[in-house]
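# no FASTA, just this:
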């Protein structure tokens, strides 16, 4: 599915979760963040280890950057817009998601993976992010047979106890580092400038982006689609919704800051629609204890490449 910044024709079915007995309870999930090697911090946003022992797992992946992950245990299906679905694999390359995507897994489910920055996505895959958005690929089909062989070795070692999640994450990071190619310097600079623009405000001005780059508007759109998977208007919408949801999900939010979040949208119904589209929840459900996967995906660490979240006086941890 391509997404040009206009309203997609299809998103998450309104009855999703209800038809499946609800989303997986929070008590069933365990999620740990694992260290990202310092020299790969420009390529990897976070590394993670998910575990859930339930036999049937349902949740929703917010719109995201690309991921490379090992499913050491469990097999699943991800559902995209317009009624399309794709199965998981042992080693998965989740392409950048333009909107939220529900998924189901037949558990137990154990996954170890890396969330890639736009620079990391380009360096590792060489794929045009917009042309390949909204897919879950068998990693070896894109990256070559080595990652498939490694995935089987890692999975067997994990299941036998010979390899820990930390061992596999370190090996996965080594693979990404060894197989990532250089991105042209001018494009690296454009990616960095776009990250700064996204970090500057919840609702950044498009003219500020164009004025700062020294490229034509069409050139900027082409490069952002190549690396981020979306043109500027849609990219702004995606990160505004994700960051607003992350802030609104905090236990405490200063009243003035909450108003700033709400003022970033035309009105409350608009905010609800945007957060639902990109995050897969309404604002009222963002603090639902039964949504641990969402809580982890909206963690501050996942916005590191754009400078984290704006400072919230109601929570000094940000």
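Looks like it came in fine. It should be emphasised that the depicted structure is a prediction, and the values quoted were computed from it without experimental measurement.
# going forward, measure contacts and count neighbours with C-alpha atoms only.
Noted.
# so how many other residues sit close to residue 236?
Applying other C-alpha atoms under 10 Å, we find 21 residues neighbouring residue 236.
# ditto for the one 4 residues further on
When neighbours are counted by other C-alpha under 10 Å, residue 240 registers 25.
# What are the buried residues along the helix or strand where it lies?
Using DSSP states H and E, residue 240 sits in helix 232-248. Using 16 or more other C-alpha atoms under 10 Å as the test for burial, helix 232-248 gives 232, 234-248.
# got another, please set it beside the one above:
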């Protein structure tokens, strides 16, 4: 009984002492809670703690650096994408710049065209002003023209006063009974030639003033109604040169009634006026002079008419 009590007491004491710090662990720097350290050991422990703190800090920094690197890689990827975009934008800007240069050239060209058009417009305005002035002058002269202009009806009326070819032929038959026979003989001579050839032959003779040979040709052409207006005019011219003014006026009249737009009209009007003048028919002469001057003011015949009127 006593022996069991002693054993129990021994175990109880051992358990009690096991709860207290053992003197055998003093100075152990690897212990979670070191004790019994000397000053040197404390410095070592302090340094060790600092190193562990620095090591922890380094690990944190490394982790942060890794995180930053990852972020930098992401940013690099973003920057690379943006760089590509910027490159594309740069190419677009270059194209725009090139197009702008072309557009600028086109604009300069258009400016040149516009300036030319403006100059033309200014010139046109000047011309319009001159035309207005000329129209004003024409308006001032309109009353004078209306008073003195020989109308076509009046012209035809005056022409009707001439001796007709039929009248002339009738008179010629009475005074020259052999003329018809001569004309018939000449007509037979012309039958082998075309009217065009005869006209050209007659014109050549007219230009050489060989009227005796030319007159029968044009009389034949008038009878055949080939270029009757011009053929009558040429006959009138030849009789005018021969100073047979009545015959000349007869042919002039027929020519003008057939066609009053021919190239010969200024000369026809002038020679008609002169014929009247030489026949002492001053009234008709004056009318024809005025008609010539008003209808063909820039012609040399009109200038000649003015000189004859002023005498």
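Now that the structure is in, tell me what you want to look at. Remember, it's a predicted structure, so these values are computed and weren't measured experimentally.
# Tell me how the two chains score on TM-score.
For this chain pair, the superposition-based TM-score is 0.20 by TM-score structural alignment, normalised by the length of structure 2; 102 aligned residues with a C-alpha RMSD of 6.6 Å.
# ok, so of the buried residues of helix 232-248 of structure 1, who is nearest residue 70 of structure 1?
In terms of C-alpha to C-alpha, no member of those lies closer to residue 70 of structure 1 than residue 242, at 24.8 Å.
# For residue 274 of structure 1, see how far away that closest one is.
For residue 242 of structure 1, the distance to residue 274 of structure 1 (C-alpha to C-alpha, to the nearest Å) stands at 9 Å.
# Now find how far off-centre stretch 220-239 of structure 2 is within its chain.
50 Å (C-alpha atoms, centre = their mean, to the nearest Å).
# So residue 186 of structure 1 belongs to a helix, correct?
Yes. Under DSSP: H, G, I helix; E, B strand; the rest coil, residue 186 of structure 1 falls within a helix.
# Check the burial of it by counting its neighbours.
Neighbourhood size, residue 186 of structure 1 [other C-alpha under 10 Å]: 9.
# same thing with residue 96 of structure 2?
Using other C-alpha under 10 Å, residue 96 of structure 2 has 13 other residues around it.
# Then residue 148 of structure 2?
Count around residue 148 of structure 2 with other C-alpha under 10 Å applied: 13.
# Please apply the same query to residue 219 of structure 2.
If we define neighbours as other C-alpha under 10 Å, then residue 219 of structure 2 has 18 of them.
# Could you do the one 10 residues further on as well?
Applying other C-alpha under 10 Å, we find 22 other residues in the vicinity of residue 229 of structure 2.
# element containing it, please.
helix 228-241.
# what element comes up after that helix heading to the C-terminus?
Sequence-wise, the next helix or strand downstream of helix 228-241 of structure 2 (DSSP H and E) is helix 245-258.
# Work out the gap between the helix holding residue 229 of structure 2 and the centre of the chain.
Worked out by C-alpha atoms, centre = their mean, helix 228-241 of structure 2 lies 50 Å from the chain centre.
# Now that helix: buried residues?
Within helix 228-241 of structure 2, the residues that count as buried by 16+ other C-alpha under 10 Å are 228-240.
# which helices and strands sit right next to that helix?
helix 211-223, helix 245-258, helix 265-278 (3 or more C-alpha pairs under 8 Å, 6 or more residues apart in numbering; DSSP states H and E).
# Residue 70 of structure 2: which of the ones you listed is closest?
Comparing those against residue 70 of structure 2 with C-alpha to C-alpha, the closest turns out to be helix 265-278 (107.5 Å).
# for the closest one, packing partners?
Helix 265-278 of structure 2 sits against helix 228-241, helix 245-258, helix 282-295, helix 300-310, with contacts defined as 3+ C-alpha pairs under 8 Å, 6+ apart.
# and the third one with helix 265-278, angle?
Meaning helix 282-295 of structure 2. Orientation of helix 282-295 of structure 2 against helix 265-278 (axes from the mean of the first three to the mean of the last three C-alpha atoms, to 10 degrees) gives an angle of 160 degrees.
# show me what contacts residue 87 of structure 1?
75-78, 136 (C-alpha atoms under 8 Å, 6 or more residues apart in numbering).
# packing partners for the longest strand along structure 1?
The strand that spans the most residues within structure 1, counting by DSSP state E, is strand 101-116. Contact here means 3+ C-alpha pairs under 8 Å, 6+ apart; on that basis strand 101-116 of structure 1 packs against strand 44-52, strand 56-61, strand 67-79, helix 165-179.
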